[in-house]
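Enquirer: how does the following fold in three dimensions:
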Amino acid sequence: MKWDPEKYTQFSSHRDRPFFDLTARVAASSPARVVDLGCGTGVLTAALAARWPQAQVTGLDSSQDMVDAARTLEDAPSNLDFVHGRIEDWNPEPGTDVVVSNAALQWVPGHRDLLRRWAKQLDAGAWLAVQVPGNFTAPSHVLMRELAASAAWAPKLDGVLRHADAVDEPEDYLALFTEAGFEADVWETSYAQVLTGEDPVLEWVRGTALRPVINALSAEDFAAFEAEYASLLRTAYPQHAWGTVFPFRRLFMVGRKAA
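Expert: Predicted structure coming up:
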């Protein structure tokens, strides 16, 4: 899928906060190898490299555009590198102490089996930290799916948007981590984000949830789809003088593999 690094970072102050809320729960003191799966532009991966300067920190992303952007980071720590690859093909090397995946696994069908596989492969004492969005029943996603399934758009967008099986509930991930032999901490947070500007919710989803639609349609068709969708969003997310509230639920899971 084609990604736009500049568009993705448009709301970085909001998008970055869950990453730091997630990694704050990782209590590794001196890891040797740290991996960030779905690293995007690499800015947050660089924060891991700065936190653990003695570790070799690697960011992996399936988007070559994102990896290219990551490799041009200014003042990047010397212990940081980036590779292009699919999350589903990745396996932890021996000695991998921390694995982080922030807002990426919702794009990977079968990620539950990946988590179980990684849990078996990781050494005792290793940390696994994952954050995924839990807002697939929010108006932003429901309206997008309903419009895509309408008579006008279904012929071109059938099967493009995943939703029902994208993520599980916190208790499901808690059971997965615990049954895999991890001491687990699983929670959820809903951020009441205030966005500003014209059609800010549309601008937000252009960088993430709307990407499959952008990739599936011609430029002309996407402009028509977007116009209809924007009108629906304006009703669902009314604008106030001080901004537009865009609630965003996030699911977090952090675990350390028991000896």
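
Enquirer: going forward, measure contacts between C-alpha atoms and count neighbours the same way
Expert: OK.

Enquirer: contacts only, for the most centrally placed residue in the chain.
Expert: In the chain, the residue lying closest to the centroid (CA atoms, centre = their mean) is Ala103, at 1.4 Å. Neighbour list for Ala103: Gly38, Val130, Gln131, Val132, Pro133 [criterion: CA atoms under 8 Å, 6 or more residues apart in numbering].

Enquirer: secondary structure added to those residues, as a markdown table?
Expert: Output for those, formatted as a markdown table (DSSP: H, G, I helix; E, B strand; the rest coil):
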| residue | secondary structure |
| --- | --- |
| Gly38 | coil |
| Val130 | strand |
| Gln131 | strand |
| Val132 | strand |
| Pro133 | strand |
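
Enquirer: which one of those residues is nearest Glu93?
Expert: Nearest to Glu93 among those: Gly38, at 17.0 Å, using CA to CA.

Enquirer: want to put them side by side, so please do this one too:
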Amino acid sequence: MADWDARQYLKFEDERTRPSLDLLGRVPLEAPTNCLDLGCGPGNSTELIARRYPAARIIGLDNSPDMLAKARTRLPNLDFEEADIATWETEERFDLIFANAVLQWLPGHPTLLERLVSFLKDGGCLAVQMPNNLNEPSHRLMAQVAEEGPWAQKLFSAAQAREAIGSFEDYYAWLRRTGCSVDIWQTTYVHPLDGAAAIVEWFKSTGLKPYIDPLLPEERSDFLRLYEAAISEAYPGQGDGKVLLRFPRLFFVAQHR
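Expert: Okay, here's the model as predicted:
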């Protein structure tokens, strides 16, 4: 995929930051000395960690130069590094590894979680939030427009760009095998947005990227037009003109014992 677009992502900063705030609120650590924000994006989640733990050393990690540039401008006193989480290694051990809306892009979660837990200190926490919305109309319609349009061959593998996440039972078992205690839950957020066009704008910076990045400009315009028309039918307007975007998210906090 092309680089992530921090400006597009931050159009819905308040809504995107709420899950990070909810996740951080369940972390049981009182005074960690070093924290890692995996997939830190433009630094909105990193800022929450810094506010809660002002004495801690905090590192933000992301593979997007654009996202990191925004994060460094936002939080000039913190350290941000460009790296691929799938292959990143470190000798350092952390009290908190925070991963908001990033692990769903990575395959092989049993092995991935074992590796991330190995970077924790005793008593450290791995705190994770992942969108669990592949069965929502927003995502089913992306795949449908891709399959039915003239770009079908070009977008054949787009639906596989994001990892289908496991069940509560899967993550509980995988994390217990690493010796962690596990707090796991799911929340469905309901976001009132300004019509179908706003839903399209929301996903242009995330879920739609595997579909629209490979397309030529004219194809991209046609794809988004068809997708918006389908979204208009799936998300009817409310009395005030808003549409309600349902957004399930899976959370867990695993503490290494």
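
Enquirer: quick check: the residue nearest to the centre of structure 1 vs Ala149 of structure 1, distance?
Expert: Applying CA to CA, to the nearest Å, the value for Ala103 of structure 1 to Ala149 of structure 1 is 25 Å.

Enquirer: next one: Ile214 of structure 1
Expert: Distance of Ile214 of structure 1 to Ala149 of structure 1, given as CA to CA: 15 Å.

Enquirer: as TSV, the contacts of Ala103 of structure 1 with neighbour count would be great.
Expert: Putting the contacts of Ala103 of structure 1 into TSV (neighbours: other CA atoms under 10 Å) gives the following:
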residue	neighbour count
Gly38	26
Val130	24
Gln131	25
Val132	22
Pro133	21
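
Enquirer: give the aligned range of stretch 228-237 of structure 2 in structure 1.
Expert: Aligned by TM-score structural alignment, stretch 228-237 of structure 2 corresponds to residues 230-239 of structure 1.

Enquirer: the equivalent of Asn132 of structure 2 over in structure 1: neighbour count?
Expert: In structure 1, Asn132 of structure 2 lines up with Gly134, judged by TM-score structural alignment. Applying other CA atoms under 10 Å, we find 21 residues neighbouring Gly134 of structure 1.

Enquirer: cool, and Arg225 of structure 2?
Expert: By the criterion of other CA under 10 Å, Arg225 of structure 2 has 14 neighbours.

Enquirer: tell me the secondary structure at it.
Expert: The three-state label given to Arg225 of structure 2 by three-state DSSP is helix.

Enquirer: for it, give its distance to Trp105 of structure 2.
Expert: 26 Å.

Enquirer: so the aligned partner of Gly166 of structure 2 in structure 1, which of the three states?
Expert: Using TM-score structural alignment, the equivalent of Gly166 of structure 2 in structure 1 is Asp168. With three-state DSSP as the basis, Asp168 of structure 1 sits in coil.

Enquirer: do Thr46 of structure 2 as well
Expert: Of the three states, Thr46 of structure 2 takes helix according to three-state DSSP.

Enquirer: circling back to that earlier point, buried residues, the match of stretch 228-237 of structure 2. List them.
Expert: The neighbour-count check on stretch 230-239 of structure 1 (16 or more other CA atoms under 10 Å) flags Ala230, Leu232, Leu233, Arg234, Tyr237, Gln239 as buried.

Enquirer: for the first one, which non-adjacent residue is closest in space?
Expert: It stands for Ala230 of structure 1. Among residues not flanking Ala230 of structure 1 along the chain, Leu202 sits closest, at 6.2 Å (CA to CA, 6 or more residues apart in numbering).
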